[in-house]
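[1] coords please:
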Amino acid sequence: MPNPSEVKPPNSLTKPSTMNALIVTDIGKPVTLTKSRDIPTPGPSQVQIQVTVAGVNPHDQKCRDGGFLIADKLPAVLAMDVVGRVTTVADGVTKYSVGDRVVAQSSLEAGNPQNGLQQYAVVDVDLSARIPDSVSDDGAATLPSNIIAPLVALFSADTLGFPAPWTSAAAGFDFAGQTLLVIGGGTSCGKLGVQLAKLAGIGRIVVVGGDKALLASYGATHVVSRHGGEEKVLASIRDVVGDDLIYAYDAYNVAPNQHLALNALSNTKRGVLARLLTTGDPDADKIHSKAQGYEVRNVYGSSHMYRELAEAFWTRLPEYLADGRIKPLTSFEVFEPGLDADKVNYVLDRYRDGETVVKPHFHISVV
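    Predicted coordinates for the structure are as follows:
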């Protein structure tokens, strides 16, 4: 009889051939339940998971109602923030074993085999992370889209261009001498952007909006109230940064309202704004004259679009979570087990109607 320590765990658990899923079949129509969707099989460098939590975001409403990302990929499954337990490991994969808890951001692949509103999904090994015991499934589900967006905003050459803190370029970069302005400190992407700035060692992290004590615990050095009118807010920012600000990140405003960050940028140095909401142009009539000009750069928070940067981050995420350098968010609303089309459509309708939505987490399976 073999020694138990020498017995390898199975690389697959027995499961049915089809599953339940919520799908978009027609753009502009509610999501519906299907009970006969094929279970996706992991390809090279992938694992299959039984989904425990699917996080739904505002862009999911744009997908359902406007065809964003899915117009030519119907029927489509929504939810790019995915947490689950590994059920099948592809040949050659050593990073995970069956039963491991995993968090991932899904791809934009046709058929959406990686998205969350289905009982099983596949995960790219290099763009996912094992969840430490200290972090809950819901905590992990607050991260994927909300942290990859500021990761790209801060550390991609396409946006603000700070060297990623694990790179050789970071060793000689004066992070302590830099200032970052974060607009939208109360948003999920704002809070996690502050944490990433702290992780990099940026010396002054000036945040507009959000809970002062919480943001300070994440690493903000200055928190400015967003109330009192634009001129007062701008003056408060300028009291901290003077005319030296060259890096700004807007995690909240639509294009017509992005002038606050632009007006805070230096007049004598060329500044850069990285913005999450990319449709349209800032209102030129509200932007102060800038002798050296400025740049507006769009942020596309996709692990698969920025694979090299994202792979390096996902590899390090378990360590960052375990030692507290990255803290999961604590604001989310749980929708209990099952794939309930009415509840998902209710949330998407609230996004559509501009109502306040606490990040929705749909518990798909209990494992």
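[2] going forward, measure contacts between C-alpha atoms and count neighbours the same way
    Will do.
[3] now the helices: where do they sit in the stretch 151-300 of the chain?
    168-171, 188-200, 212-218, 230-241, 259-264 (DSSP state H, counting those that start in this stretch).
[4] what distance separates the strand or helix carrying Ala312 from the centre of its chain?
    Applying DSSP states H and E as the criterion places Ala312 in helix 307-323. With Cα atoms, centre = their mean, to the nearest Å as the basis, helix 307-323 stands 13 Å off its chain's centre.
[5] just to revisit the earlier point, okay if I get the helices of the stretch 151-300 of the chain as CSV plus distance to Ser45 and mean neighbour count?
    Shown next, in CSV, are the helices of the stretch 151-300 of the chain (distance: least, Cα to Cα, whole Å; neighbours: other Cα atoms under 10 Å):
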stretch, distance to Ser45, mean neighbour count
helix 168-171, 27, 12
helix 188-200, 27, 24
helix 212-218, 34, 17
helix 230-241, 46, 16
helix 259-264, 41, 24
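[6] Of those helices, which is nearest Val347?
    helix 188-200 (17.1 Å; Cα to Cα).
[7] Just the residues contacting the closest one, thanks.
    Helix 188-200 is contacted by residues 146-147, 149-151, 154, 164-165, 175, 180, 182-185, 205, 215, 218-220, 251-252, 325-327, 329 when judged by Cα atoms under 8 Å, 6 or more residues apart in numbering.
[8] Can you list which of the residues you listed are found in strands?
    180, 182-183, 205 (DSSP state E).
[9] Now the second one, please; I'll put the structures next to each other:
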Amino acid sequence: MSKAFGFTEYGGPQHQTFLDRPVPAPGPGRLQISVRAAGVNPVDWKIRRGLTGKGLELPAVLGVEAAGVVEAVGDGVTGFAVGDQVFGTAATGGYAEHTLLVAGSTARKPAGVSFAQAAALPVAAATGYDGVEHVGLKAGQTLLILGIAGGVGSVAAQIARERGIRVLGTASNANRPFVESLGATQIRYGDGVVDRILLAAPQGVDGILDLVGGADVRAAAETLADRSRLIATSDPGTAAELGGSFVRRSGTGATLAVLAELVADGRLDPHITATYPLARAAEALAEVESGHARGKLILEVS
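    As a prediction, this is how the structure comes out:
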């Protein structure tokens, strides 16, 4: 049997529990791995609450990204072998001792990248990368990231800066040192945010990557002339209403490989701010669910 952490009913954290399940067998297009690390993301609690739909067979294991060692390969999978160190999208939950990865959304882990760093890449980092790609700015232009201090925003800022794009980001004053460490200019969110954006960028911004939605993006959109350069990851309805669009996700192992090489070269830091053992999975998820987590949280599985 394999230990995992999941939920038995849709709803709040009171439905979370540890589970014992058989080691999942890889079907076509899947890789079975022994998990070494798993990422903790806002989407995890949204799935548990049923906000993304209620089609899972319960009990279900939490977590959508993991890194580990291949133990078995399903039919039709090429390019991977038993013993490979890999990371990717977890098809059967990442908060577990064993899981299945989707082969098409899996990449090999470079030797210079830890399992924890690799596990931080498939969701937040890849979303940040895809968001910068979708906004499509050039060197010298200005990108505003709404909610820059989280896992997606911190990677998006680094990717943009790597391309010579000037980055502004909304965050609390408490997060100002962190935002500046990313090479970005912190803009305090809340009342008067438009004035503060225009003080930093008098001609307005060339693109917005919106990670928060709602009133914040409605206000910030006033500083953007070309609304097609407004790309959202969390509030597609508001983005469309304002003339923007939801982020196009690549979802491929090729994107993950690019990110891993950037980490290996020291050009990208996934900013892992805390690691927890699997036994403390509930605590890690509670921190993310609070909305106050900075950077990336990781579960380490022995």
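[10] returning to what we had before: can you tell which of the helices of the stretch 151-300 of structure 1 is closest to Lys35 of structure 1?
    Here helix 188-200 is closest among the helices of the stretch 151-300 of structure 1 (Cα to Cα), at 33.1 Å.
[11] Return the distance of the closest one from the chain's centre.
    So, by Cα atoms, centre = their mean, the centroid of helix 188-200 of structure 1 is 11 Å from its chain's centroid.
[12] And for stretch 211-219 of structure 1?
    Worked out by Cα atoms, centre = their mean, stretch 211-219 of structure 1 lies 19 Å from the chain centre.
[13] Other residues contacting it?
    185-186, 191, 194-195, 197-198, 205, 222-223, 327.
[14] can you map out the strands along the stretch 1-150 of structure 1?
    18-23, 32-38, 46-55, 81-89, 101-105, 120-124, 128-130 (DSSP state E, counting those that start in this stretch).
[15] angle of the second one against strand 18-23?
    Here the directions of strand 32-38 of structure 1 and strand 18-23 differ by 140 degrees (axes from the mean of the first three to the mean of the last three Cα atoms, to 10 degrees).
[16] Buried residues, strand 32-38 of structure 1. List them.
    32-33, 37 (16 or more other Cα atoms under 10 Å).
[17] which residues are in contact with that strand?
    With Cα under 8 Å, 6+ apart as the criterion, strand 32-38 of structure 1 contacts 17-25, 339-341.
[18] Quick one: list the elements packing against the helix holding Ala312 of structure 1.
    strand 128-130, helix 144-155 (3 or more Cα pairs under 8 Å, 6 or more residues apart in numbering; DSSP states H and E).
[19] Quick one: those as CSV, columns for mean neighbour count too.
    Output for those, formatted as CSV (neighbours: other Cα atoms under 10 Å):
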stretch, mean neighbour count
strand 128-130, 25
helix 144-155, 25
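[20] now these in TSV, with distance to Ala121 of structure 1?
    Listed next are these as TSV, based on distance: least, Cα to Cα, whole Å:
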stretch	distance to Ala121 of structure 1
strand 128-130	13
helix 144-155	15
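[21] And those: which comes nearest Arg297 of structure 1?
    helix 144-155 (8.7 Å).
[22] Structure 2: matching residues for the closest one?
    On the basis of TM-score structural alignment, helix 144-155 of structure 1 is assigned to residues 122-133 in structure 2.
[23] Show the contacting residues for Pro268 of structure 2.
    In this structure residue 268 of structure 2 is Leu, not Pro. 155, 158-159, 259, 262.
[24] aligned partner of it in structure 1?
    Using TM-score structural alignment, Leu268 of structure 2 lines up with Ile326 in structure 1.
[25] For that match, give its distance to Pro318 of structure 1.
    Between Ile326 of structure 1 and Pro318 of structure 1 the distance, using Cα to Cα, to the nearest Å, works out to 9 Å.
[26] which one of the contacts of Leu268 of structure 2 sits closest to Arg30 of structure 2?
    Leu259 (21.5 Å).
[27] Touching, the closest one and Pro122? I think so.
    No: the criterion here is Cα atoms under 8 Å, and Leu259 of structure 2 misses it with Pro122 at 9.0 Å.
[28] coming back round to it: nearest to Glu308 of structure 1, of the helices of the stretch 151-300 of structure 1?
    helix 168-171 (14.5 Å).
[29] Read off where that closest one ends up in structure 2.
    So helix 168-171 of structure 1 sits over no part of structure 2, by TM-score structural alignment.
[30] I'm done for today, thanks for sticking with me.
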